[in-house]
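S.K.: need coordinates for the following:
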Amino acid sequence: MVARIVLQQADIARALTRISHEILESNQGPADLVVLGIPTRGVVLADRIARVLDEIEPGSGSVGTLDITMYRDDLARQPTRTPVPTRIPAGGIDDKVVVLVDDVLYSGRTIRAALDALSDLGRPRAVRLAVLVDRGHRALPIRADFVGKNLPSSTAERINVRLTEIDGDEAVTIDDAGRLESTVSNGGGGSR
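M.R.: Model (predicted):
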């Protein structure tokens, strides 16, 4: 199966701009807003969203990184994950509206780990979820509040997100799992 491009660079930029507007509308402005990216590609997306938020409402780009490595339920199967430092903005997360950002929402297990990690850092007033792609197939009752693209797929397919800052090019593709495994093992884009 040939990889099918579903989002190109301009599509990704439009989706992130729309998500940023939706975040501000949902929050009724930028007050008490903290955007946290989940490594790896969620961090890049969170930084981009924070920049757009700051363009729309100057001073609203409070952004950080939430490492979930030690909270994952697959750590025993994938023990080689390298933790990334968690960076929380100076104001912390207590009584704030935290927007978690990830590239692909699939089973919900990554987000469950993020919620566990977040609870160890403080008590937000609310937690929202923004994802570039929602592919379905949830194993847990997790739902994204802000979605760039809903992309129904089969479990045999993989969604591959490539971002310029990490991969040198930019696209979201859908591919069958067998063909993509060699790409991912050779340092290809994030996929689920």
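
S.K.: CA only for contacts and neighbour counts going forward, please
M.R.: OK.

S.K.: the spatially closest residue to residue 33 that is not a sequence neighbour: neighbouring residues, count only.
M.R.: Spatially, and ignoring its direct neighbours in sequence, residue 33 is nearest to residue 97 (5.0 Å; Cα to Cα, 6 or more residues apart in numbering). Residues contacting residue 97 under the criterion other Cα atoms under 10 Å number 20.

S.K.: quick check: residue 97 touching residue 126?
M.R.: Yes. Shown here, residue 97 and residue 126 form a contact pair, counting by Cα atoms under 8 Å, at 4.8 Å.

S.K.: for the residue nearest to residue 33, what are its contacts?
M.R.: 27, 32-34, 124-128 (Cα atoms under 8 Å, 6 or more residues apart in numbering).

S.K.: go with 6 Å
M.R.: Under the criterion of Cα atoms under 6 Å, 6 or more residues apart in numbering, the neighbours of residue 97 are 32-33, 125-127.

S.K.: give me the distance from the top helix by length along the chain to the chain's centre.
M.R.: Longest among the helix segments of the chain by residue count, using DSSP state H, is helix 9-27. Computed by Cα atoms, centre = their mean, to the nearest Å, the separation of helix 9-27 from the middle of its chain amounts to 13 Å.

S.K.: tell me what the helix or strand following that helix is packed against?
M.R.: Next along the chain after helix 9-27, taking DSSP states H and E as the criterion, comes strand 33-37. Judged by 3 or more Cα pairs under 6 Å, 6 or more residues apart in numbering; DSSP states H and E, the packing partners of strand 33-37 are strand 63-65, strand 97-105.

S.K.: let's see this one next, to set against the first:
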Amino acid sequence: MSPSPQDPVPREAEPSRSQLVTPDDFGSLYQRWLAGIRQTTDTLEDWALVGIKRRGAVLARRLLEDLGGSAGGGGQGLAYGELDISLYRDDYHLQTGAPAVLGTEISFEVEGKSIVLIDDVLYTGRTIRAALDLILDFGRPRRIWLAVLVDRGNRELPIEANFTGEFFETERNDRVQVRLKEMGDDYDGVDLTSFVEAGA
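M.R.: From the prediction side, this is the model:
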């Protein structure tokens, strides 16, 4: 999930950290998610995996390997791409300073292709809205499915995932982070940081 503004943390709030998914449980969560995606994509002939940078793209690369694809979309193997939605965010005009632009990599023909869009966490829906706009700038796909490892609720736009690893009920000012070793984390897991007002 591309970083997005959260609701303000209450003044004098103290962070409380916990694990929604432990390293021991992460593998089974990922495998269930993978199985759901594979069940649908096994029947498709012309489709692509597209990950949203940064952690969505890391998960997409894992899926690509497990589904038997190869990055790039050329020759044999599954078509693959990565999106940088920095300039498509609806709060772009509110940001101070230049955004960190990571670059979009789409080397296949989007027109008429079925696409599975991958992200780590589904929250307000605004990241996904930006990703859809970016994909449509490349062409008109036949269909887009959305696959997220974690759905934390609190939607602001009418967007839902077709494939979800796990749903967790969270508060709006909570922080949910998918930990991935490829991102330099010490473990794979899902962490929750809640903020409780001091003395509460």
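
S.K.: all strands for the first structure, in order.
M.R.: For the first structure, the strands defined by DSSP state E cover 4-8, 33-37, 63-65, 97-105, 126-134, 146-150, 157-162, 171-176, 190-191.

S.K.: select, out of those, the one closest to residue 81 of the first structure.
M.R.: Residue 81 of the first structure lies closest to strand 190-191 among these, at 13.7 Å (Cα to Cα).

S.K.: what does residue 95 of the first structure align to in the second structure?
M.R.: In the second structure, residue 95 of the first structure lines up with residue 112, judged by TM-score structural alignment.

S.K.: who wins on neighbours among the contacts of residue 97 of the first structure?
M.R.: Of all the contacts of residue 97 of the first structure, the highest neighbour tally under other Cα under 10 Å goes to residue 33, namely 21 neighbours.

S.K.: what's around the residue in the second structure that residue 154 of the first structure lines up against, how many residues?
M.R.: Per TM-score structural alignment, the equivalent position to residue 154 of the first structure in the second structure is residue 171. Residue 171 of the second structure: 13 surrounding residues under other Cα under 10 Å.

S.K.: and residue 103 of the first structure, by the same measure?
M.R.: When neighbours are counted by other Cα under 10 Å, residue 103 of the first structure registers 31.

S.K.: skipping adjacent residues, who's closest to the residue nearest in space to the middle of the second structure in space?
M.R.: Ranked by distance to the mean C-alpha position of the second structure (Cα atoms, centre = their mean), the top residue is residue 119 at 1.3 Å. Closest residue to residue 119 of the second structure apart from its sequence neighbours, by Cα to Cα, 6+ apart: residue 56 at 3.8 Å.

S.K.: show me what contacts the one you found?
M.R.: Contacts for residue 56 of the second structure (Cα under 6 Å, 6+ apart) come out as 118-120.

S.K.: using CSV, lay out those together with distance to residue 131 of the second structure.
M.R.: Shown next, in CSV, are the contacts of residue 56 of the second structure (distance: Cα to Cα, whole Å):
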residue, distance to residue 131 of the second structure
118, 10
119, 10
120, 13
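
S.K.: now, which of those sits nearest residue 21 of the second structure?
M.R.: Within these, proximity to residue 21 of the second structure (Cα to Cα) peaks at residue 120, which comes in at 13.1 Å.

S.K.: gap between the closest one and residue 55 of the second structure?
M.R.: Distance of residue 120 of the second structure to residue 55 of the second structure, given as Cα to Cα, to the nearest Å: 6 Å.

S.K.: list the buried residues of stretch 32-41 of the second structure.
M.R.: 32-34, 37, 41 (16 or more other Cα atoms under 10 Å).

S.K.: corresponding residues in the first structure for it?
M.R.: In the comparison with the first structure, stretch 32-41 of the second structure aligns to the range 18-27 (TM-score structural alignment).

S.K.: average offset of the matching stretch relative to the second structure?
M.R.: Taken against the second structure, stretch 18-27 of the first structure registers an average deviation of 2.3 Å after superposition, with mean Cα distance after the TM-score superposition for the first structure.

S.K.: which residues are in contact with that stretch?
M.R.: Contacts with stretch 18-27 of the first structure, where a contact means Cα under 6 Å, 6+ apart, come from 30, 49, 53, 146.

S.K.: top of those by neighbour count?
M.R.: Neighbour tally across these (other Cα under 10 Å): the maximum, 27 neighbours, falls on residue 49.

S.K.: what does that one correspond to in the second structure?
M.R.: So residue 49 of the first structure corresponds to residue 63, using TM-score structural alignment.
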